[in-house]
Structure formats: structure tokens, C-alpha cells
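Trainee: dropping a prediction and its sequence here:
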Amino acid sequence: MTAFGLSELLLDLPVIARFNFQEIEVKALSDDSRRILADSLFFAINTSRAQGVDFVPQALENGAVAVIAEVSPPQNNKIPWIQVENIGLARLKLAQKFYGNPFENIQCHGITGTNGKTTTVFIMEQVLKHAGYKVALLSTILQRIGTQQQASELTTPGLLDLYAFAARAVEAGCEHLIMEVSSHALDQERIAGMNFSTVLFSNLSQDHLDYHGTLEDYFAAKSKLFTDYSYNHALINIDNAWGQKLTSAISATKLVTVGREKGVFSPQNVEVSAQGIAMTLPQLSEKPIKSKLMGDFNADNLLLVAAWAWVLKLPLPSVNKALQQAYVPGRMQLVYNKASRKVFVDYAHTPDALERVLQVVAEICTGNLHLVFGCGGDRDKSKRPLMGQVAQKYSRFCWVTSDNPRTEDPQKIIDDILRGMAESKPQVVVDRRVAITQACRALQADDCLIVAGKGHEEFQLVGDSKLPFSDSQVIWEAFND
């Protein structure tokens, strides 16, 4: 276990004042009062809802032994309290020192964009593994170091968790770190101090406007990965208009454009069918590369991965194997059931993602297309009627239900969705389990069902509770009860 004396840890850190200072041993760093380890140094950082010092009592109760804050301590303070001018900078400097600057000892690859990030990082990980490298992965679904993994709480962890993870990865002998980089993480500087071997941009469409306000501000946050951080190569999907715009901010010596028709890296003879995807990539091979993944959007993901592998000069057999075996939980995942019905689970939770998934299944479905979906609570409300419009356009039968309502009334969320579905009469079933069960039992032999929005998730957020819930499990139960 890493440990520092407090004086040693604070050496070279600009400090305004020290109160009740004494030499103690610090064994952990934390900025979350709910997740304090014994002998932690606690960073009292403000949130959107409260002042950082408001969390100090809980932090002390849970095991913190010292506090860093931008304000002086209360009069009854009895522990070491360090006052600094910029607590964000202090947190970064101490994380680098405590965890031994892990990003200097591992090659990092980050991807940002609205859709496709998770699929892309999973395939990137497999390419490197097939090439013989030990890899660490940070994704929306899970965090993985070698063969050890755990479920993710955030797409991109907080800064201290990120540094701790990278340090463990380096200690485990990982040579590469593959990660999704969210717009929230970029805006909140969670990846401060990182440098990258490669950075990638997939696409951008409406999402997270509850946080960013406008699509332009959302794009500005995503752009920070390419303007505020050091990297060797930037791979940009220029088939997306926002990708084209992004290229102007990137040095020509580092830019690699990727696109179907234009770009430094472009495919030939792209074929997308119910059997999967095939494309010829002249920079890699004259023979077509194939994958069992379906959909035009996955062709974009595969193309971006292939371009990335080309830039890194990774062996072609490793690329081929990774693309052929590509599988991502909760992303166009066909769920087994004893009735042999075609039921897909997908994480699509934006208008663009939902439309792309529906288009793919519509092309392979010889019967009626059924859809179960909802929208998350306490999130971008403007996309709800847009998703309703998409659902109305492509599905023959539709169940509008709860997603993760959080603190909102599920029925009010559904009402927002229905404003985009004036031309159809969807089934409204607030209980997601009931909606999925009804939809499964309504399927005929040639029909297809998409259960969208939650994908890999094994929980449902209702109020302040995180309840066990898996779309895949409910589907299995619907056919096996």
C-alpha cells in the first residue's frame, strides 16, 4: 500500500496556510466523503449542490485524517487542515505524486463522441490483446486490467479514481490503456495531467443538453480532448459534420482523417448485411476484413479501429481476429430465448443512436418490428419527443415505458416522449418489466423486437435507489416462465 508522510506529500505544493498541522501518515486520497478509506487526505471540493466543506464531517466520520480546502477551517477543527488557492490544481499535483505519475509509464488511447465509443474501445482492446500486449480498459460498461474487471460507475472515472486505476494498471504490467472520454469528464477536467498516444473522435449528435445547454457547447467540451491535451495522432471521423469542423483545430502533422468517401484512411467495397460487415482496407490488405457486427454505424466503428491499428502499425492478423470476434454486451446484443425469437438489447438512448439501430433491424426483419424504449429522468428533456418521432417512424408496434426515471415522475417523462408520436398509438406501460414481457409475448415467428436504452445495465435508477434490473434477464424470463 502506498503511504506518504503529510509533510513529504505537501512538499512543493503552494499553500496559503496550515492549521493544527501535525505529522501523520496518509494512505489514500479522496474527494468523495461517502467513499473514504482509512487514513485518507480529503479534498473538500465544491459541487453544483453544496460547498466542499459541507462534506468534511462525513469524511472525518468515515476515516479521513486531514483536509485540503480553499477556505480556513471552522473554529472547532482538530485535524490537520491545509488551505490552498486552487484545490483542483492541488488535487492534480498530489495525485501525480501519490500515484507516481502513472501516465508517464503507459500508452493511453482515448475516444470521445456521442455514439460508438464503447464498441470501439472493446475492439481496440482486443486488437492489442491479439497483438500480445497487456491492456487496461475504461468503458461505460466495465473497468478491466488484464483479466480482472469490475462494473463501471461512470464512463470516465473521477480524477483520483483515474490515477489510482492507472497506477494499478502500470503495476500489473499493462502497456496500453484504452478509455472512453466523456464530455462531462472533459468539462470537469477529470483527465487533467494525462497525455495520449492517440485520440479518436467518432461522431456527435444531440445528447447531454441538460448539462451543456447547447449542441455547440457540447461540441466544445468534446473538442477539449484535441485542443487541451498532448497526443501523437488524432483520428477523426469526417463523415460526421462535427468531425469535419474539428479537423481545423488539429495540427496537420498529427491529423488522420477517416471516412467512407474521403479521408487519409478510407475503405472500398463496404458491404453491410444481416450476416455482418465486410470491407476492403487498401492500407492494410487487398483482402476484405469481415465482422459479425451488424449495421452501418458499426461499419463506422470498425473503420475507425482499423485506421487506429494502421497508425500504430499493429499486425494485420490481430486486426482481423479482433474484428471477426467483436462482441460488446448490450450493443445490438441478440438475446437467446427458447422460442427462437429475434430480440435485441441495445444501449441506444439518443435520437441518432435509436434511429441507427432501428434502421439496421428493419433491414433484416421479415415480419413486424417491435420496440420497447423510454428516456432517462433528470437528463436532456428536449430529446424525448425526438426519440418518439424516431420510434414512430420505424416501429410497427411500440411500448413506451420507464428507463432510469431517477427523481422525475415516469409518467411525465413518457408524456414528453408522446408529444413526438402524435401519428401513432403506442402502448404506454410505465413498468419496464411489464412492458418488455408484453412485447416479448406479442412476437410472431418473423417479428423482431428491440429493447432500447439500458443495454448492458443491471440496475434501474428510481428516485435515489439503484434497483436490480436487467433487460436481458427480463427477456429470458418472459420466454421461460
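Mentor: Okay, I see it.

Trainee: C-alpha from now on. contacts and neighbour counts both.
Mentor: Noted.

Trainee: so how far is T2 from A90?
Mentor: 19 Å (Cα to Cα, to the nearest Å).

Trainee: want to compare, so here's the second one:
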Amino acid sequence: MGIAEEREDVEEEGYEEYEEYEEAEDEGALDEAAEADRDGIAADEDVGEPSTSYPEPPDRAFRAPDLFGEAALFDAALWLATNYSSIEVTGVQSNPHLVTPGDVYVHHPGLTGEDEVEAVSVALAQGAVLVVAPHLPPSSSGLEAGQEPLARVVPDDVPLLRVKDTAEAGSRLAATFYDTPSRNMVTVGVVGLQGKTTTSWLVRGILEELGQTVGLVSSIEHAIAEDRLDEDGYLWEQLEEDPSADRESSVPFKLIPYEGKYEQNYGRRLPGLNAQKVLAGMRDRGAGVAVVELQSDGLLLGTYDYVSLNVAVVTSLSPRPGLPAAQQPSELVAAAADEVYAATELLAARLVDPETQALVLNADDPAAEQLLERLGGSVPVVTYGVVNKGADVVAESIKSNIWETELIVRTPGGRLQIITNLLGRHNVANVLAAVATGVALKAPLASIVAGIEAVEIPGRSEVIDEGQEFSVVVDAARTPEALGDMLDALRAGGARQIFTVFGCSGNEDASIRPRMGAVAHSKSDYVIITNENPRLEDPAKVVADIVAGFPDDLVNRYSAYAYFPFQDQGRTPLWFEPYLQKAQRDNKRYVMEDRYSAIRAAIGTAGPEDVVLLAGKGCEDWVEHAAEDGSILTGWLDDRVEARNALSKLKYLKQIPRFNRDTLPWGSRIEGLMETLAVDPAELSAAAVGGLEGALD
């Protein structure tokens, strides 16, 4: 019996408190004590359903001296009032290519890859009426006015302001120009080492269940309701044709151009100026609530200084909350945890109003107590825990299979039963964080349950179900810790065999590659190493780094072979192919650099109750390879699309008589070749090798 089928039985086992709260009237929301201009979030308020029909954002304009004065850039305001008092500003922009007439252009070095002169020239050509640029370095301080590097491109009628910190100035100007939009919404900020994206999406689900039009700032997308926003807060529009629009999948060994897509900037912090513009785009279109994924480096650099928060959610301050020191990750991750803690301390210092603010904190985290002491009871705190049973929100029981997870959650208001497709202990913590946020917002418990259960997060433990007898899971796990968590969850859920398809990105931290290989090897039945995003690195080098994490006895077993067998067969001579295939088959450790092929190999081999885990890319719908000119070429490839396409073709494989798909490679050709050759490749002479190559060509 599946978990969904057990719900009725569980409800009969005495969860009366849940039923009472499901029927109870709304008891209010955090905003009851908030400023009068904030929209409410209580479920019984007459807010209407989210709609894609939005009000038009208002036209805005400032005299330049007034804008800089209200932004507390007083020296600049005085200078502008004296010299350029009539200039009217109609926007603030950090990307020179997106400047429109009337904009202030704020130059952020390195943002678009152009140098200062090039970027400013583009902005002026686009219609910028004022330029803000960083102070010149000390070596330039002796230059005369005519030697100002921008003097030859900035005309006399356009003010040029040099400031110490353009990021700070840009944030101030945008917050002023757009009237600090977070103050007009109930705003939830999510920070932590892990779980930010998943928690943010779950919280959005709860708020949407309350009937709110919700804005979201996350690493996957910026959005209002069902519509995506670009980094300037405009509704995203497809501006070019999408070559993949009519395709069922990509193709093997070839890139389909990546065009006409919503480009997701994973791992890149949204500049403070743009954070204000995105939030304004939400508020101006009617959003009453915003959920913001906060990057720790952004908190430290002041990116969110002008974002007012009602609820701060801290998912994790330590690398592995609730696990012993022996299971903690590398020094690199520990250093990131130090950054997160420092950022969270800054965030906590902004929580000062018990009437309008609250903190949600992971009680399993060893650093949580220290943070609570720093707060000193200044705002209400709601804690949650998987391990710490003294928390306000606790998982009393956890049941899972290879498709979904069922939780019984204790809250201050009663018990909840939640069924979610999110798998793993780490995702249990994310669900609890969302529940605790709902409690902090005084949302009805029934709405918390319904909101969480309705959420499907792209590429986060995303189950691809086309009616097959086995599970296919797409997950963004791209670190050893995240991959291990997901594999542990699948094993605990009863997977008969686990097929792990993964790779590592090129031009990124190579030190994790052998650790990824070790985790995949130790926790999987079948491993298929494939490309993730090779970029400018040789894919074979990335694969070799991963294979270095396999046990020494496995690797050394083939040290005498003419070619190392754990590589893509396209990189060895044809005569060696059967030996390579046999070594990979005997160990169930395969290398297929082409991700299209690797996904289909795993899905075609899996049987009933097995799990195919497509790890690393999550909802990324692109792949990056090196172009001949040394640049990076981006093509379309989406694990979810490829998985669905592969599953749709299984029926054709099943129609082939006596076709063995129990292991790789499929069929029986390898057995015949090995019987014919009947020789150890390590013993082959050069002459024999040449003869084999001729016979098999």
C-alpha cells in the first residue's frame, strides 16, 4: 500500500487536533500588528485569487538632485543642484545594454564583462542621462580633469559622479526611486547554507494557498504568481525563437542552440539595485507578499540592506545540522558556513520589532543557541527540528518510499499529516522550516498542509512519473553531501537497485570530484558517469578526476591494461571496446560522456522498484561545452525532458524479442566478442593489437 493510500488510516489513528484545526477559523496573521500600509496575509481576508492580469506599474520620475538627496547621497545631491538641477530621472539601471532614455546608469565593474569606458559608452548610446562610476584607483588620483578616463565618452551635459561604492549607491538610488517596495509587502527572507531554494518554494506554496498574489526571488526564477520576472522586474517575454520548442528531446552527440529561454543565473547574487527593481515589479503588479532567497555574501556586502523583512528563516548555520563531527564535510564547506553565520548575525541584528517581525530557526543546528542568545528575545522565535524534539515544530514520524515522504508534524497548534514528493532527511528539514514559517505567520494549519503538498519544485527531488514500474528522480545534488543525502533517502525508501547518473562541472572546484565518485560508488548499485557542464575542460579529465574516488582495489585491478577501462569507449581503439565494456559491466560502473545516452541507458536498464537518479543539473535546461574558438557554447538539454522522452520509448524496447536489458551493454554481443578474442588485453603484443584493430575496423 502506498503512502497516499495510507492517509485515511493514519487520520483514524487519533490526529483529532489536526482535524480540529482543519475546521477552525483563521486566528489572524503576523500582519495584524504590522504597519497600516502592509497588505494582510490572513486566509479570511478578501484578497482574491492570484491573477496574470496585473495593474500597470506607475510612471516614476525624479529631479536628479531630489533623487540623490532622498537617497542620502548629499554631496552628490548638492553638486547636481548646483550644476544639473533640471535633469529628470525616469529609471535606474546597472546593465548598460538595458538602459532606456532617462535612466541613471550605475556602473558595476565586471557585471557585463566590459571595461568601464565600453560600458559607459553603451549606456550613453542607450539614453542614460547620468552616470555613476567607482572612484578612480589611487594611481589615477593625480590626473587632471581632462585626463578623466571617461572624459572622452561622457559629454558635458551628462553628469558623471564618482563614488566609493557603486553597489551601495545603486541600492540606495533604487530603493529611493522605487519607494522601498518591501515595506509595502509582507516579506519573508530565507538564508542558510542548505535548503534555501526548497524552503522558499514551500513557503510560497503556503502563501498562495492563502489566496495571496506572491512574489518570489530565488535561484531558480524570479516570479509573481505564475509569471516569471526578469532581473529588472519586468514580466519576462520571449524575444527570440526557441529551436527546441517543437522537439520532444535533444539529440545525441550534438548541441541544439540554447535560445529563446528564460535564463536562470544559478549561484549569481542579484545586485542590490536589481533586488529593489524585482521587488518593485512584484509590488506594482499587486503582490502582497514576497519570499526572498537571501545569499549570505549579499547580506555581508549590503545587497539586502534596504529590504525590510517580516520573517527571517534560517535553514542551517552549520554544514550538517544534527550529524556528528565525523560526518561533517570539507573545510571549504565549513568556510562557507562561517560566512553564513556572519551574515545571519547581521540579519538578526535587524530583527528588533516584536510586533511585525519574527525568526524561524533550525533547532537541530548547534549554532542556533548562540544566535538566540544574540537576539535576546527581541522578536518571537519559532524553532523546528528533525532531531531536537524540544522544538516548536517537530517531525514525530517519517515514512518514505521511492516516490514520496509522509510526515506527522507536531506544531503548537496541533498535529499535521503532510505527504510530499520531496525525499530525504534534508528535505524533511525543509518542510519543517516551511511549516514553522506558516506558524510564525499564523496561517491556518490546513492551509499549511495544502500549500506544501501542492508544491513541485523544478529539479529538487522531482519525480518523473510516466506510469513506469520504477522511479526516476531529477535532483540538483552537485556536492558530495547533497548526493549522499539523496542516495541515502532512496535506499531508505526501499529502492531495489539505484542507478546514479551524474557528472561534475568543468572550470569549477575539482577537489570535490573524487569525493563525488566515492559517494556514488559506495551508495549506488549502478553508476554512470557523464557530462554535466564540461565548459573549457576536457571531459575525459573531469571523468578521470571522478573515477579517482573509486576504491584503489577496483582501479588497480586494471592497471596492466593497454587502456584504462573506466572511460568513454569512444576514447579507446575499437578492438579494446569489448574489454572496456566487460570491465564496466562486471563492476556496474560505466562512463558515457554523452548525457543523452547515459540517461537512456539507465532508464532502459532499470526494473521494477528500482530508482534512476539523474543528479547534478536539477532544473538546468542547458549544457555548456567548449567551442573551437575557446569560448563556451551553450546547448539545450533538460534532464526532465530527456527522462520523459526515454520513458515514452520503453514500450518499443519491450517489443524486441529475446533482448536482454538486465545490464549494460544491452544484448549479448559482448559475450560473443569475448569468446572470440579469449585473451587478456594486458598480454597483447603490439603486433596482435594491430591485427585486432584491422579485424574489427
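Mentor: That came through fine. Bear in mind that the values here come from a model prediction, so they are computed numbers and not experimental data.

Trainee: coming back round to it: with neighbour numbers in mind, choose between A90 and T2 of structure 1.
Mentor: A90 (20 against 9; other Cα atoms under 10 Å).

Trainee: give me the three-state assignment for the more buried one.
Mentor: Here A90 of structure 1 is helix, with the state taken from DSSP: H, G, I helix; E, B strand; the rest coil.

Trainee: surely D403 of structure 1 touches V451?
Mentor: No - D403 of structure 1 lies out of contact with V451 (Cα atoms under 8 Å); the separation is 10.5 Å.

Trainee: burial count for L6 of structure 1?
Mentor: The number of residues packed near L6 of structure 1 is 18, by other Cα under 10 Å.

Trainee: residues in contact with the alignment partner in structure 2 of it?
Mentor: Matched by TM-score structural alignment, L6 of structure 1 corresponds to A64 in structure 2. A64 of structure 2 sits next to A77, L80, A81, Y84, S85, S86, I87, E88, V89 when contact means Cα atoms under 8 Å, 6 or more residues apart in numbering.

Trainee: give me the buried subset of those residues.
Mentor: A77, L80, A81, Y84, I87, E88, V89 (16 or more other Cα atoms under 10 Å).

Trainee: how about the residues you listed in a markdown table, adding secondary structure and distance to G288 of structure 2?
Mentor: Listed next are the buried ones among the contacts of A64 of structure 2 as a markdown table, based on DSSP: H, G, I helix; E, B strand; the rest coil; distance: Cα to Cα, whole Å:
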| residue | secondary structure | distance to G288 of structure 2 |
| --- | --- | --- |
| A77 | helix | 33 |
| L80 | helix | 36 |
| A81 | helix | 37 |
| Y84 | coil | 38 |
| I87 | coil | 33 |
| E88 | strand | 30 |
| V89 | strand | 27 |
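
Trainee: where do the contact lists of D403 and V451 of structure 1 overlap?
Mentor: F373.

Trainee: of the two, who's got more company?
Mentor: Legend: neighbour count by other Cα under 10 Å for D403 of structure 1 and V451, higher for V451 (28 against 25).

Trainee: wait, that one touches H349, no?
Mentor: No - at 10.8 Å, V451 of structure 1 does not count as touching H349 under the criterion of Cα under 8 Å.

Trainee: for the closest residue to I632 of structure 2 other than its chain neighbours, list the residues it contacts.
Mentor: Nearest non-adjacent residue to I632 of structure 2, counting by Cα to Cα, 6 or more residues apart in numbering: A626, 4.7 Å away. Neighbouring residues of A626 of structure 2 by Cα under 8 Å, 6+ apart: P534, R535, L536, E537, I632, L633.

Trainee: also M282 of structure 2?
Mentor: So M282 of structure 2 contacts V214, G215, A223, I224, G233, A290 (Cα under 8 Å, 6+ apart).

Trainee: Three-state assignment for the aligned residue in structure 2 for L467 of structure 1, please.
Mentor: Counting by TM-score structural alignment, L467 of structure 1 corresponds to G635 in structure 2. Following three-state DSSP, G635 of structure 2 is assigned to strand.

Trainee: count the residues that sit near G635 of structure 2.
Mentor: G635 of structure 2, neighbours per other Cα under 10 Å, totals 19.

Trainee: for A615 of structure 2, see how far away it is.
Mentor: 18 Å.

Trainee: do S522 of structure 2 as well
Mentor: 15 Å.

Trainee: the two - which one has more neighbours?
Mentor: When neighbours are counted by other Cα under 10 Å, S522 of structure 2 and A615 differ, and A615 comes out ahead with 27 against 13.

Trainee: and that one, what does it touch?
Mentor: Counted by Cα under 8 Å, 6+ apart, A615 of structure 2 has contacts V474, D475, A476, A477, R478, L483, T500, V501, F502, G503.

Trainee: format those as CSV; extra columns: distance to A119 of structure 2.
Mentor: What follows is these, written out as CSV (distance: Cα to Cα, whole Å):
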residue, distance to A119 of structure 2
V474, 39
D475, 38
A476, 35
A477, 37
R478, 35
L483, 41
T500, 45
V501, 42
F502, 39
G503, 36
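
Trainee: of those, which ones are shared with structure 1?
Mentor: Counting by both residues aligned by TM-score structural alignment, their matches' Cα atoms under 8 Å, those that remain in contact in structure 1 are V474, D475, A476, A477, R478, L483, T500, V501, F502, G503.
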